[in-house]
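**Q** okay, here's the prediction I keep looking at, along with the sequence it came from:
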Amino acid sequence: MYVSKIDRKVGIEVYATKTPGISGIIKYFAEDFIVEEMLVNGSKASINHNEVLLQDLKNHRTLTDYLLCVLVKRDKDNFLAIKALAKGLGLRAEDIQIAGIKDTRAVTAQHITLRKVSVEDLQKVSINGIEVHPIGFFHTKISPYYLLGNQFRIIIRNIRHSRTTIKERISKTISELRKIGGIPNFFGHQRFGTRRPITHLVGKAIVKGNLEKAAMIFLAKAMPYENPESQIVRKQLWETGDFKQALKDFPKRLHYE
């Protein structure tokens, strides 16, 4: 079966199934991709959060510094959301802990712990695209150790096939996957990026001890799927090595650069 060029770029050279896909677009709207986190103790972070009685939380604080909350964010990078929340609360970013990183182009709900923050302080903070709901107190800061997994609800739009064809292809694909025992645990675009799959290239340069090359790939290697303006400024930096000019030219949306 034909493997797309962008899949080959991240090392996916074969597919587990031979049935053609159904095409379509995911994440057309942030609301098309819902992620809700689950912890090993059964706690589920829901985007439709049921409010805890805040008075109960205020009256039953335990001997811990960690307030456990559900963070709901819409169309926001995880780290930028944490940074904004930390600023609003007057904390360091490291005082806010998460169990797992969630998608940017999505509506996501996840557990976080806030160190030495009261319910009253939290109620004073208002940040666009972010909601924080206190649900209790935790004996320590949260970490990936407590993460069980995520539940997804995904809408696929612009599928150019009949309902019959869609059902038939999905059924055949599921049948093929059952025969091999499930879905192979490939590292795919979620780890490498879709518009700009460079993470593995940066990592390879770091492993080889070439930090300058790693930095240049991260900053200046243009990819055909990203914003045209970003491609232009990256190519200029790649060709000239003029970092002062790049600092002026790079769009502000390239936060990490």
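**A** On my side now, so go ahead.
**Q** could you use CA atoms for every contact and neighbour count after this?
**A** Fine.
**Q** next up, the contacts around the spatially most central residue of the chain.
**A** What sits nearest the mean C-alpha location of the chain, by CA atoms, centre = their mean, is residue 103, with 2.4 Å. Residues near residue 103 by CA atoms under 8 Å, 6 or more residues apart in numbering: 35, 77, 78.
**Q** could you look up the SS state of it?
**A** At residue 103 the chain is in coil, as set by DSSP: H, G, I helix; E, B strand; the rest coil.
**Q** end to end on stretch 129-144, go ahead and measure it.
**A** End-to-end distance for stretch 129-144: 24 Å, by CA to CA, to the nearest Å.
**Q** for it, buried residues please.
**A** Neighbour counts over stretch 129-144 (16 or more other CA atoms under 10 Å) mark 130, 131, 132, 133, 134, 135, 136, 137, 138, 141, 142 as buried.
**Q** widest-spaced pair of those residues?
**A** 130 and 138 (21.5 Å; CA to CA).
**Q** please enumerate the strands of this protein.
**A** 25-26, 33-39, 66-74, 96-98, 107-115, 130-138, 147-154, 156-157 (DSSP state E).
**Q** which of those sits closest to residue 60?
**A** strand 130-138 (8.9 Å).
**Q** not counting residues beside it along the chain, what's closest to residue 65?
**A** Closest residue in space to residue 65, ignoring its immediate chain neighbours: residue 116 at 5.0 Å, by CA to CA, 6 or more residues apart in numbering.
**Q** give the contact list for that neighbour.
**A** 65, 66, 67.
**Q** turn those residues into CSV, including distance to residue 31 and neighbour count.
**A** Output for the contacts of residue 116, formatted as CSV (distance: CA to CA, whole Å; neighbours: other CA atoms under 10 Å):
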residue, distance to residue 31, neighbour count
65, 34, 18
66, 30, 25
67, 28, 27
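**Q** got another, please set it beside the one above:
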Amino acid sequence: MSFDPLSKIIGLEGYATDTNGIGGVLKSRTTDFRVEEISTPLHLDPRGRFTVARITLTNWETNRFCTNLARILSIPRNRIFFAGTKDKRAVTQQLFVIDANQNKVSQVEMPDVEIEILGRTHQKIGFGNHRGNRFTIVARGCSHSDGTPMTEQEAMAEVERIKAKLDQNVGKDLFPNWIGPQRFGSGRPVTAEVGRHIIADRWEDAVMTYLSMKGITENTDVENFRKFIRENGPIEEALEIIPKWLGFEKRMLEQIIRQPDDWVAAIKKLPNNLQLMTIHALQSIVFNKSLNARISADLPISVPVAGDLVGRIDEKGQLDAGSCIVVE
């Protein structure tokens, strides 16, 4: 069984069933992929400092949206809080907590952005508030293994067969929740590689990887910029050819030019959530590989066995690391 290069990099090298699947294409249209974030409730208070808004984005990368919103509101980027980073090519809905006047937020107009003001709060929101996502996904062009088109009825029948096989292989109503390409960078799985350098205290390597690592699918202008960095280093001339949409890379590059060798300061030019995601992405590769190994070894995915590390889930739905023990 062969796997594409991206799948191998991020640890997606196995299946839970031997079924053929339904083929098809995801995200053929932006509206084919809808994400509704599930987060912990916020306590609204009319005297609260922060504005709470439910915001629907169409084809917006979360961090880029926050950067633009901060500019419109004339506030620092780090005064906009949210729980999770969402897919760009999608219609996404999630809560944002914004350190700005409620009326000012309600007057913001941006293309493909819908803002619903919910009220005010004293609370911020962050990764710890994230509970999950509710997806509505359309797969187009479903086909049999020989390439012939499937009808909708045939596709749904195959889905039911896959579910039955999953019930048989991993347990009734269970699903191996592998972590997909978005966590790592779909066209350039760079986040985990940066995280690998950060945990080893190799900050220069982390910066150079983020700036110059080759992508699997990037356009010519971006490829040329990254090649220039690899061959010449982060020098001022690189600013002349950097594509304008590489905002994070530009800020990192400008920082290194201002303060050569201060690689930590350059990494800190990334938004806080993206800095954290580099570590989460590395953890996610470990998770994907561990899950695949567990299924391949015919071990249960929902029942602990000897050698597993188990712990208590707190009232926020997070693992209480201090309670973890090894199963004997």
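**A** Perfect, thanks for sending it. This is a predicted model, so every value here is computed, not measured.
**Q** after superposition, what's the TM-score here?
**A** Here the TM-score for the pair of chains, by TM-score structural alignment, normalised by the length of the first structure, is 0.83; 240 aligned residues with a CA RMSD of 2.4 Å.
**Q** quick one on the thing from earlier: of the buried residues of stretch 129-144 of the first structure, which is the nearest to residue 124 of the first structure?
**A** Nearest to residue 124 of the first structure among those, counting by CA to CA, is residue 132 at 11.0 Å.
**Q** coming back round to it: same list, the buried residues of stretch 129-144 of the first structure, but as JSON lines with distance to residue 256 of the first structure please.
**A** Converted to JSON lines, these look like this (distance: CA to CA, whole Å):
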{"residue": "130", "distance to residue 256 of the first structure": "20"}
{"residue": "131", "distance to residue 256 of the first structure": "23"}
{"residue": "132", "distance to residue 256 of the first structure": "24"}
{"residue": "133", "distance to residue 256 of the first structure": "28"}
{"residue": "134", "distance to residue 256 of the first structure": "29"}
{"residue": "135", "distance to residue 256 of the first structure": "32"}
{"residue": "136", "distance to residue 256 of the first structure": "33"}
{"residue": "137", "distance to residue 256 of the first structure": "32"}
{"residue": "138", "distance to residue 256 of the first structure": "31"}
{"residue": "141", "distance to residue 256 of the first structure": "26"}
{"residue": "142", "distance to residue 256 of the first structure": "25"}
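**Q** how many neighbours does residue 110 of the first structure have?
**A** If you count neighbours by other CA atoms under 10 Å, residue 110 of the first structure ends up with 26.
**Q** to which residue of the second structure is it aligned?
**A** Under the alignment (TM-score structural alignment), residue 110 of the first structure pairs with residue 94 of the second structure.
**Q** what about the closest residue to its match other than its chain neighbours, distance to residue 85 of the second structure?
**A** Closest residue to residue 94 of the second structure apart from its sequence neighbours, by CA to CA, 6+ apart: residue 37 at 5.1 Å. Separation of residue 37 of the second structure from residue 85 of the second structure (CA to CA) stands at 10 Å.
**Q** so where do the helices sit in the stretch 151-257 of the first structure?
**A** Under the criterion DSSP state H, counting those that start in this stretch, helices of the stretch 151-257 of the first structure are mapped to 163-180, 189-192, 199-207, 211-220, 228-240, 243-249.
**Q** according to the alignment, the shortest one goes to what range in the second structure?
**A** Counting by TM-score structural alignment, helix 189-192 of the first structure lines up with residues 181-184 of the second structure.
**Q** mind listing what's buried along the matching stretch?
**A** Buried residues in stretch 181-184 of the second structure, counted by 16+ other CA under 10 Å: 181, 183, 184.
**Q** could you check how far the second one is from residue 288 of the second structure?
**A** When you say that, I think you mean residue 183 of the second structure. Taking CA to CA, one finds residue 183 of the second structure at 12 Å from residue 288 of the second structure.
**Q** what does residue 153 of the second structure give?
**A** For residue 153 of the second structure relative to residue 288 of the second structure (CA to CA), the value is 32 Å.
**Q** which of those two has more neighbours?
**A** A count of neighbours by other CA under 10 Å puts residue 288 above the other of residue 153 of the second structure and residue 288, at 21 against 9.
**Q** in a strand, that one, correct?
**A** No: using three-state DSSP, the assignment for residue 288 of the second structure is helix, not a strand.
**Q** just checking, it touches residue 9?
**A** No: judged on CA atoms under 8 Å, residue 288 of the second structure makes no contact with residue 9 at a distance of 10.5 Å.
**Q** brilliant, that's me finished.
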